[in-house]
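Chemist: Build me a model from this:
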Amino acid sequence: MAHQVHIDVDKLDGLLAPFDSTSAPGFAVGVGLKGRPVYRRGVGLASIETSTALSPSIRMRIGSTSKHFCVLALMLLKEDGLLSLDDSPRLVLPELPAWADDMTIRQLMAHTSGMRDSLDILMLSAPPSAPIAADEQFKMLCQTKSVNFLPGNGWSYNNGGYVLLSMIIERLSGAPLGEFLRERIFLPVGMVDTMLRPLDTDLVPNSATLHVPDLSGGWRRGVMGAPVGGEGGIVSTVDDMLRWLAHMSTPRVGSAESWAEMRTPAASHGYGLGLMMGTYRGLSTVHHAGGVIGGSCQMLKVVDCDLDVIVISNGRNALDLYNLVDAIIDSCVADLPVIQQDTVGAVATGTYYSKNSGRVLKISENNGNPFMMINGMTLPAKRDRSGAYSVSIMPTDIRVMPDGPDFETLNAIEFERTDRLERVHPPASHSEKKELFGEYKSEISELFAFINGNVMRVSGVNGSQDYTLEQIGSDIWMATTQSFFPMLVTLEVSESGILMSSGRTARLHFKRQ
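Modeler: As a prediction, this is how the structure comes out:
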């Protein structure tokens, strides 16, 4: 069915009106139709410090939206005859451990390699703002002995994989990543304001400041301590991203075969190679979101209508950003099907644990609406007619189905695999906590944990941070930090120590010393 597209500037202005502030960060928004910009606007401040207004021509971080640019760079090297996507990364990076022999460059692109995520491990021991040397993530990966899962046997979003992909580009091309991206991709498309910005402390003209809310109700700078490459280091403007979205319809950079591979789903939820294929209210979409410390981005193409949407924030809530993108599509496209209402009824509230995978999942309720804590993040959940819960904000096809009317067990179905979880309860006596006291060392040389009372301190090359422990079941603990960027991990007691899991790290072993 062909859908009518109508751009109503007043309606779009109305969607942005709640964020048009002279005292808070905001959004830069662009809409394109059939390759032409039809709406571009900024609301809020580019910098609270200088009271500079945000505009579509100001450089802003696009975060993980950078990933498909990184993939395209590798596709160009493939077209040059310098690599195969089915090569092991160890062919180019021989320093990697033997676990890399069985994984491929394609799996790194698709997040199906199963390798540990170096960025996630770094954040175990310090907040993401902690400075760290440029080569530290690679050194950490070279020290790891275990993996999250066997290559091709699962899907887990992995920034560390894109750290390796960035290094592969540099070694094969002989050029710094930023130079390769500029010369082979950005300039040929006319994206003159787009560039790689490894550090937030780099001085880049015409740039918006990143903002994070502080505990007093004000704002502070958002800064990423680790240098960022193809995993999320690009800054661009709304105007340049509209040029890029138009280019995606009729690419001049990259062959038709390369773009077809990028847009072929490698996982059941639609993730391809640096791009996500999906649907919104019956419309086919290609998109990739991005999040940084103090900013977020969503780049989306409605394929059926050749409608392009780019929204970038320098500090607004990411949920507001996703809702704004949806509202823009709703405003522009006519005759969309009615959104299916959630099923009502009792919510399966509680904390659930899988003995098989170590997964901990928490379902809560607020004003009758279900929320699901998954990978350490609490997100709004939807419930379909079968009673299954799902989330739409993050890339996963997980469906959580209560197994019986008492909600004592759940089945989490994700990527065509079923994981059985049982409701857990904190024991009446917390005397077992004494068994946790002591020091623990991980397989990574400088990553330690020390537990004393209700506090666990994790120390690494980039610093240390304290977690508050909460026992959620027999031999199972939840630990959270109290920083502006909260980190949540779970601990399972093992015979020789503890197994630590976070959003993108599965059962990293810490041996008791």
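
Chemist: going forward, measure contacts and count neighbours with C-alpha atoms only.
Modeler: Fine.

Chemist: what ranges do the helices span in the chain?
Modeler: 9-16, 67-79, 105-110, 118-125, 136-143, 159-173, 177-181, 187-189, 238-249, 256-262, 318-332 (DSSP state H).

Chemist: which residue sits closest to I7 in space, ignoring its chain neighbours?
Modeler: C332 (5.4 Å; C-alpha to C-alpha, 6 or more residues apart in numbering).

Chemist: contacting residues around that neighbour?
Modeler: By C-alpha atoms under 8 Å, 6 or more residues apart in numbering, C332 lies in contact with 5-8.

Chemist: Tell me which of the helices of the chain lies nearest to D87.
Modeler: Set against D87 and scored by C-alpha to C-alpha, the helices of the chain come closest in helix 105-110, at 6.0 Å.

Chemist: Run through who's touching the closest one.
Modeler: In contact with helix 105-110 (C-alpha under 8 Å, 6+ apart) are residues 71, 84-89, 113, 151-152, 158, 161-162, 165, 266-267, 271-274.

Chemist: Please pick the buried ones from these.
Modeler: The neighbour-count test (16 or more other C-alpha atoms under 10 Å) marks 71, 87-89, 113, 151-152, 158, 161-162, 165, 266-267, 271-274 as buried among the contacts of helix 105-110.

Chemist: Could you also give me the structure for this next sequence, so I can compare it with the first?
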Amino acid sequence: MRWSLLPLLIALPAAAHAQALSPAEAAQVDRIVTEALAQSGTPSASIAIVRGGRLAYAKAYGKQSETVRTALTDAPYQIASVSKQFTAAALLLLEDEGKLSLDDTVAKYVPGITGGDRITLRQLLSHTSGLQDYWPQDYSFKAMSTPVTPQGIVDRWAKKPLDFQPGEQWQYSNTGYVVAGMIVEKVSGQPLLDFLNARIFRPLGITAYDQDLAIGPKFPQGYGRAALGPLRPVTPAARGWLYAAGELSMSASDLAKWDIARINRTVLPADDWLMQETAVKLNNGTDTGYGLGVTVGRGAGRKMIEHSGEAVGFLSENIVFPDDKAAVVVLTNTWSSGTYRVLAQKLVPVALPGTSAAAGDPADAASLAKVRTVFAQLQAGQLDRSLLTEDANFYFDTQNRADFRTSLAPLGAPREIVAIGKPSLRGGFVSRRFRANYPDRALNVSTFFEPGANGRIEQFLVTAADAQ
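Modeler: Sure thing, here's the model as predicted:
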């Protein structure tokens, strides 16, 4: 359930544009999406564009499942961590009613959590609690094949030693949101989705599903691939693994209704919207760039609210420019392609003509030796399993190893493998990204390492580098 802030946007226009897309703009959007799907092999995408505080365009493209061959605009995709802002909104509403305070400690509501007498609800929502993330990987780890309860997640991950003292660092934690969801249910006396339906979704006309139930012939299906192997339907996680950290499925146009509510300051009190969109600071005063369930960015002095999401076989992006009354929603049904992000970057200029993207972070060359070794081993059909953690060994089963070998071996040795971006902490691991460059193509390599010079690999995923 990933979090990924898009590169900051520059050259934003001075005023909101008229909401309707012209025929030429609609044709441009269709071309952008269809070309991106064809280039990347992404099965389908559902998009929505908001201009002038109103829905300007919504359309679905491609193959949504093996049984739904004609893309339906109202089909509910799994939005995963985009759901976090709804969990945060539920706690804000309960605070409005005087039933809790975001400055309460976790121990007041959920016993037995490490540091629960020091962690506040605000720190849960802003990823500054120190609770270890239970799902940092971009694949289904072994335990996810078995159903789980929120308490089960808490017992396994929230009772470990803290990764840091509350408020000392920022580190994404799905675990913190599971705890937050449990608190919503305890204080409200309702299941989380029932509370959200009553207070947010029905008033906005949004049809939202528990994504554990949004599975079957009527719903979009998730797809994945091992390295450059064939695209295959993926097996959903067992029931309970997403919960308050990312349990929702909805259409792009329904998610846009929430974005419009944000723009127009409806359904929540205005001060709740402001609080959610205000970046939380660490104990030392450092700005985290993250509010309550949303990232907070700026481009050319303008506010940008964003969050992405990853479920098993799905990736999504949601970007809102509240002051410019514009938003872009992109939902895709594969987790093996960055097409969701590429599409969002290309559609923002349609929502806000004149926008362009700034350059990304400089590359970092750490951990290259081990990445090169494992990449070559996978090409050769060999794998030194002592280099991998238990979960990574679980991922590299017979089928995935074969797909890595058959798809990567014909490419030969890459011209170079370089680090891109900066390392970051995630779920107790160090996340590092690399790119394998060939004369005619490039591949992305996403890795998680255990901390330390001798840390084993928790994740090693290879995908095609999407056209920018």
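
Chemist: So after superposing, what's the score?
Modeler: TM-score for the superposed pair, counting by TM-score structural alignment, normalised by the length of the second structure: 0.71. Supporting figures: 378 aligned residues with a C-alpha RMSD of 3.6 Å.

Chemist: out of the contacts of C332 of the first structure, which are buried?
Modeler: Buried positions within the contacts of C332 of the first structure, assessed by neighbour count (16+ other C-alpha under 10 Å), are 5, 7.

Chemist: need the contacts of C332 of the first structure in CSV with distance to A24 of the first structure, can you?
Modeler: Converted to CSV, these look like this (distance: C-alpha to C-alpha, whole Å):
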residue, distance to A24 of the first structure
V5, 32
H6, 31
I7, 27
D8, 26
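
Chemist: Would you mind finding the match for T73 of the second structure in the first structure?
Modeler: Taking TM-score structural alignment for the superposition, T73 of the second structure sits opposite P56 in the first structure.

Chemist: for V110 of the second structure, same thing?
Modeler: V110 of the second structure maps onto L93 in the first structure, with residues paired by TM-score structural alignment.

Chemist: What is the burial count for its match?
Modeler: The burial count assigned to L93 of the first structure is 16, neighbours taken as other C-alpha atoms under 10 Å.

Chemist: That one is in contact with I168, isn't it?
Modeler: Yes: the pair L93 of the first structure and I168 passes the contact test of C-alpha atoms under 8 Å, sitting 7.2 Å apart.

Chemist: Where do the strands of the stretch 251-400 of the second structure begin and end?
Modeler: Using DSSP state E, counting those that start in this stretch, the strands assigned to the stretch 251-400 of the second structure run over residues 295-299, 302-311, 314-321, 326-332, 356-357.

Chemist: out of those, deepest packed?
Modeler: strand 326-332 (a mean of 31; mean count of other C-alpha atoms under 10 Å).

Chemist: what's next to that one, contact-wise?
Modeler: Residues outside strand 326-332 of the second structure that contact it (C-alpha under 8 Å, 6+ apart): 16, 42-53, 77, 79, 252, 255-256, 259-260, 263, 314-321, 339-341, 343-344, 347-348, 351-352.

Chemist: Am I right that the match of T73 of the second structure is in contact with V31?
Modeler: No: distance between P56 of the first structure and V31: 10.9 Å, which falls outside the contact criterion (C-alpha under 8 Å).

Chemist: Of all the strands of the stretch 251-400 of the second structure, which one comes closest to I206 of the second structure?
Modeler: With distances scored as C-alpha to C-alpha, the stretch of the strands of the stretch 251-400 of the second structure nearest to I206 of the second structure is strand 326-332 (14.7 Å).

Chemist: matching residues in the first structure for the closest one?
Modeler: With TM-score structural alignment as the criterion, strand 326-332 of the second structure aligns to 307-313.

Chemist: with the second structure superposed, average distance for the matching stretch?
Modeler: Average distance, stretch 307-313 of the first structure versus aligned residues of the second structure after superposition (mean C-alpha distance after the TM-score superposition for the first structure): 0.8 Å.

Chemist: Run the chain-centre distance for that stretch.
Modeler: Remark: stretch 307-313 of the first structure is offset 17 Å from the chain centroid, using C-alpha atoms, centre = their mean, to the nearest Å.

Chemist: Look at P56 and V31 of the first structure and report which has more neighbours.
Modeler: Set P56 of the first structure next to V31 and count neighbours by other C-alpha under 10 Å: V31 wins out with 28 against 23.
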